[in-house]
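> quick one: sequence plus predicted model below, questions after.
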Amino acid sequence: MTAIPIVRLTPLAWLRAGPLGVIWRSPRATTGAAIILVMLVLGLLAPLISSYDPSRGTFDPWIKPGVGHLLGTTALGQDIFTQLLYGARLTLLIGVASGVISTAIGTALGLSAAYYGGRTGEVINTITNVFLVLPGLPLLIIVSAFLRGGGIWAIILVISLTGWPWGARVLRSQALTLRNRDFIHAAVSTGESPARIIFKEMLPNLAGIIAANFFGTALYAVLSEAALSFIGIGDVSKVTWGTMLYWAQAKNALLQGAWWWVAAPGLGISILGMAFAFLNFGVDEISNPKSNQLGKATKVLRRKSVAKVVDASALPLLCIQHLDAGYLTPSGPVRAVRDVSLDVAPGEFLGLAGESGCGKSTLAFAATRLLDAPGAVFGGEARLSGQDLLSLTPEELRRVRWKQYSLVFQASMNILNPVIKIREQVYDAMQAHGVHDKAKLEARARELFELVGIRPDYLDAFPHQLSGGMKQRVVIAIALALEPKLVVMDEPTTALDVVVQRQILQEINEVRRRLGISIIFITHDLSLLVEMSDRIAIMYAGEVVEEAPAQEIYTAAKHPYTQRLMTAFPPLSGQRERREGIPGRPPSLAQDTPGCPFYERCTVHIPGTCDVKKPANVNLSKEGEPVHRVACFLHSPAVKPAMYEEEHALASD
């Protein structure tokens, strides 16, 4: 068993976990923030760094860079390095202030137009479009000419009032999509005020776009000020990087060979733009972590080991051994799957049951390398037909996926593209694995539809023309397209009514028997698994606490947790009884429990044993055959091997 990577708390751990952690956790954001911080500190400490007056010409003109003057002097005898330091102050002020004002205006108008719609939205949209069609620089020049002599704040005001439309347009487009999401409709239905919905529900979901808008506008402001100053419309009496460029061109610095006068402020503006870009990329990376992990396989953090020669014929179809998986968070790994070992035989229907958050989906997705970031596999093995899925390269994994195993996701009916016909979407998986003959694609698509109980003429339909049950059947058909050996189904019928659920499950079971495929079926409905499964595994707090044939689970459940799950469903016949849930709640997966994870909720626990020792998974025999596996001290005094416990304790140290 491989230990989880050690997570050590550093003296700056509080910074990572605090509000500034968003910047700290991204190398690009950290680089950008460091550059801006250095510029800000140099600007604020300019009087301490240089004793010269940036505006007074007290030296000889055109002195070349050297020891006395690091960047030389201007045509008027001013020290260029001193001007660069002082210029950083106003340049940063113009960029940040204009960015804040423009972003505030654009965000307010964009969100308001999207949320209120109607006449309000039309008016805001019209104003935005008018500003967008006006040429940016000419508009800046005209407005600046009227406000000439108003100082730096007049320039900030001009740039802010001309720099907001693009951000408003983008935000409106994104917010319109967000406005139609179910959670926004739910907030409106419950009577939340528009202000709360906009600022509490919508705004956080647009954080990445708003940040990009701010950094883009701040850079636009710096460049606009430089452009205005360069043509003499800005306040050239102030020292900014823009006015430095103005005086350099006015005094023909390049003709005099004084390239450093132009290079210094130009390089400063370029580095500032790079810093804004780094910050923007970093914020987007953290606010939209999934967008940066698309197409990537599950992160595997286990230690590299020498490849084993495994006889596939001696193994079950899927063999999971000591699998540890979970999620990487700023405060450390969350172990959602803990030392799980599980086998799936060829042609077997394995049911996986347990409460929400017990690790069912994480186990299935980790074993099949489909656990999205920040998910990761910490240790263990998952072998399909003897091949270790956790050691495959992304290209090898792409070839294995859908051909050797496939998945039907939770609420998977939503994965169908609404603007592409069903036929093309059924073809996609087959074409990705080398099937390009149109006749074969068509024949296979029709065969699949017959298999899952849909008329083939629906191949020409769009998803919106199908009912929920029919769309679910289409997704199952796509999963069976290449006749994989294993299909993982993560609560595929949860959103459907009970009649359609039963029809689909019966068809799944019939297809399984006909094709000889194995199925891992994940659900909360234990009564459903008892009827459909060959074998059932019960998960609790990331561990498999009981595993047995379905009939054994139904008639002789061993673990107290399984017994409570079984009694949560009332029988269809017999005397009516009062049913109760299981008191308490599962332990936090972010922490490790020294004993049995079910101890606090168990009514038959053994104090001094269950709370301090971890029960081992042991096989219970029936008529000499080991048919039942359970982790409970009520049935065996066996304790989980110390090797795993000590290794895990070391890793969590």
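Looks like it came in fine. Numbering: from 1, shown residues only.
> drop to CA atoms for contacts and neighbour counts, all remaining ones
Fine.
> can you list the residue ranges for helices in the stretch 301-450 of the chain?
All helices of the stretch 301-450 of the chain, identified by DSSP state H, counting those that start in this stretch, fall at 360-367, 394-400, 422-432, 438-452.
> below is an additional structure, to be compared with the one above:
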Amino acid sequence: MSAEAIADAVPEPAAQPSPKASTRSRFAGLRSAKTMTGLVMFGVFVLAGAFGPVFWRKDPSALSNDILQPPSSAHWFGTTQTGQDILAQVLVGTRVSLLVGVTAAVLATVLSLLVGLTAGYVGGLTDELFSALANVFLVIPALPLVVVLAGYLPTRGSLTVAVVISLTGWSWGARILRAQTLSIRRRDFIEAARATGERPIRIILFEILPNEFAIVASSFLFTIVFAILTQAGLAFLGLSDVTTWSWGGILYWAQNNQALQSGAWWWFVPPGLCIALIGMALALINFGIDEFVNPRLRVQKLAAKRARQMPVTKSEPRPASRRTDVVLEVTDLHVNYGEEPSAVKAVDGVDLVLRRGEVLGIAGESGSGKSTLAYAITRLLRPPGEVVSGSIHYWPRGEEPVDVLRMSPDELRAFRWAELAIVFQSAMNSLNPVLTLRVQMADSLTAHRPGMSTQQRDARVVEVMTMVGLPADRADAYPHELSGGMRQRALIAMALVLEPDVLVLDEPTTALDVVVQRQILNQIMALREQLGFAVVFITHDLSLLIEVADRIAIMYAGRVIETGSASELYRSPQHPYSDGLLHSFPHLHGPRKVLTGIPGTPPDLRFIAPGCPFQPRCSKAIASCTTTMPLLLATTKGHQVACLLTQPRSDDDGQL
């Protein structure tokens, strides 16, 4: 093939986000209300300590005749028993307290990094020696040790106090970093770094340390608070240089002059309030960093979620002629990860209908939104995933439909597993490793059918295990005592123990060999015929769905792009993506040929270009594909396609 032909065969790459946009989206989590509030509060203290004494030109040690004056225009924070201005003392004390806190935090964090990372990565004798050293400092109470050291040192200045505090505050951070490093060093990307010849120091600094950013930041911020509190305590006890103004020093002189007894509240309240506010500011910053590192902790939209979790609102009865056979209907469902403007639209306007006893297959590449759809249907999405809009209606037999998205937590617990159950991808991770199968299956019966006796629950457990092909004597086995196929059968048995109407299978056979896959699929299909439940089967293997599903929906970039009966989709796929998936596996009969697959990669869902999202990878794309988003429209009865090639177009709308 010539170079020109190769160049023509390669599709145009999708529009990539600019570096500036990527940076904005990466750090969007740091702009939360908590983080910004904490940064503003901390910034006020830094500015007050750095420039406050310059603008408030009163000498904190100067005596005057304004003795024990409450706050006034002349003395905003009042005066002491000797007429000294308390605001001037607080401003100078802010500088000293912050200097002690930050210095101690830097020294303690550096020590904990050196000991924790080295011990965790090197291991062996080095780990034992460093761990023993950290354990010694952990056993000794920190505050009494600080008091003893500060009391016997010849100098008690701010730098001395900061060094003493850092020597007593590094050990707990080192232990946490060591434990995290021990876990990270066994991961594949660390082994890959070693295999490529990277030096240990580079692996520690560039591979391990960035993964421990949240721990290091938390340790640093906590140590600042600990150091400020400890310095205030030492000064209050007279164990540091009380002639140098600090928040603790102000409290020391207030206590010595009996400010509390004399009612001079303005003497001790300002420094105490400063200590409390600086602790609050650093805690808010730490919360923001945690949310930035771990998106599951982002809770800015909890109010919107609570609004959705209202008591179940019954939908209007649907015409019986249209909905007698429907058990589940998804309408215009939108699911985002993160927040605008950089939200990932994992599910974008999906409409699906599941009929009783039907197998609905959902196929697509990784990242197409299949599993997100499954978790949205079962209301198992965790932050930052969130259902933005749409509805999921469930039709109980002989009753009016209910919107699953509007169920309260109690109603949702009663609905899940009893009416709709899910089988997850990884059986080993889905089963509790310290509980037997009997206990785990009986938990569902205890929660949903509290009236059942122990004998009835045990009988039901044995019954469903037998149904899925598990021997009854394996009921008292732990997950690690079972093979992969047996664990998957156990998950299916747990899902069927309450006889739900809908069973969601989220790639249940991905990690199994083809023989066990076939056995489990045959078992599921036989149980469906026997029990009459409907199945939502999610997989990337379209050839498998064509064999077991009644209808198939193809997903790409969070949207359903084609849906129809399995037989018709096999005979005549109308979307180029569906055709590419169908021809990505070899036929058992017919001539052997090279499989081309689908060129390119799925789009970045944060930055979807205008037009059809499949257009950059499509060999049949036309001009309007770059500007027009195709709608999912019916082509024949029961068959819908979202492709401009199947819709009327102008003569000048030629192929790209």
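Sure, I can see it. Note that the structure is a prediction, hence the values are computed from the model and not measured.
> any idea what the TM-score comes out to?
After superposition, the two chains reach a TM-score (TM-score structural alignment, normalised by the length of the first structure) of 0.88; 619 aligned residues with a C-alpha RMSD of 2.9 Å.
> of the helices of the stretch 301-450 of the first structure, which approaches Leu407 of the first structure most closely?
helix 360-367 (9.2 Å; C-alpha to C-alpha).
> re the thing from before, looking at the helices of the stretch 301-450 of the first structure, which is closest to Thr74 of the first structure?
Of the helices of the stretch 301-450 of the first structure, nearest to Thr74 of the first structure by C-alpha to C-alpha is helix 394-400, at 57.7 Å.
> what range in the second structure does that closest one sit on?
Per the alignment by TM-score structural alignment, helix 394-400 of the first structure matches residues 409-415 in the second structure.
> what does stretch 130-143 of the first structure give?
Counting by TM-score structural alignment, stretch 130-143 of the first structure corresponds to residues 136-149.
> and for the matching stretch, what's in contact with it?
Contacts with stretch 136-149 of the second structure, where a contact means C-alpha atoms under 8 Å, 6 or more residues apart in numbering, come from Val164, Ile165, Thr168, Gly169, Ser171, Trp172, Thr230, Leu234, Leu239.
> contacting residues around the residue in the first structure sticking out farthest from the centre?
Distance from the C-alpha centroid of the first structure peaks at Asp60, with 58.9 Å (C-alpha atoms, centre = their mean). Contact analysis of Asp60 of the first structure by C-alpha under 8 Å, 6+ apart lists Thr73, Leu76, Gly77.
> likewise for Lys34 of the second structure?
Leu284, Ile285, Phe287, Gly288.
> mind redoing it with 6 Å?
Contact analysis of Lys34 of the second structure by C-alpha atoms under 6 Å, 6 or more residues apart in numbering lists Leu284.
> so what corresponds to it in the first structure?
Match for Lys34 of the second structure (TM-score structural alignment): Arg28.
> ok, now how distant is its match from Ala13 of the first structure?
According to C-alpha to C-alpha, to the nearest Å, Arg28 of the first structure and Ala13 of the first structure sit 19 Å apart.
> pull up the distance across stretch 232-240 of the first structure, start to finish.
13 Å.
> where does that stretch end up in the second structure?
The aligned range for stretch 232-240 of the first structure in the second structure is 238-246, by TM-score structural alignment.
> element containing the aligned residue in the second structure for Val38 of the first structure?
Using TM-score structural alignment, the partner of Val38 of the first structure in the second structure is Val44. Assessed by DSSP states H and E, Val44 of the second structure sits inside helix 33-55.
> tell me how far that helix is from the chain's mean position?
Distance, stretch centre to chain centre, for helix 33-55 of the second structure: 31 Å (C-alpha atoms, centre = their mean, to the nearest Å).
> list the buried residues of it.
For helix 33-55 of the second structure, the neighbour count (16 or more other C-alpha atoms under 10 Å) marks 34-39, 41-42, 45-46, 48-49, 52-53 as buried.
> which element follows it toward the C-terminus?
Sequence-wise, the next helix or strand downstream of helix 33-55 of the second structure (DSSP H and E) is helix 86-122.
> may I see the buried residues of that next one?
By 16+ other C-alpha under 10 Å, the buried positions in helix 86-122 of the second structure come out as 86-113, 115-121.
> likewise stretch 363-371 of the second structure?
Counting neighbours by 16+ other C-alpha under 10 Å, one finds that the buried residues in stretch 363-371 of the second structure are Ala363, Gly364, Glu365, Gly367, Ser368, Gly369, Lys370, Ser371.
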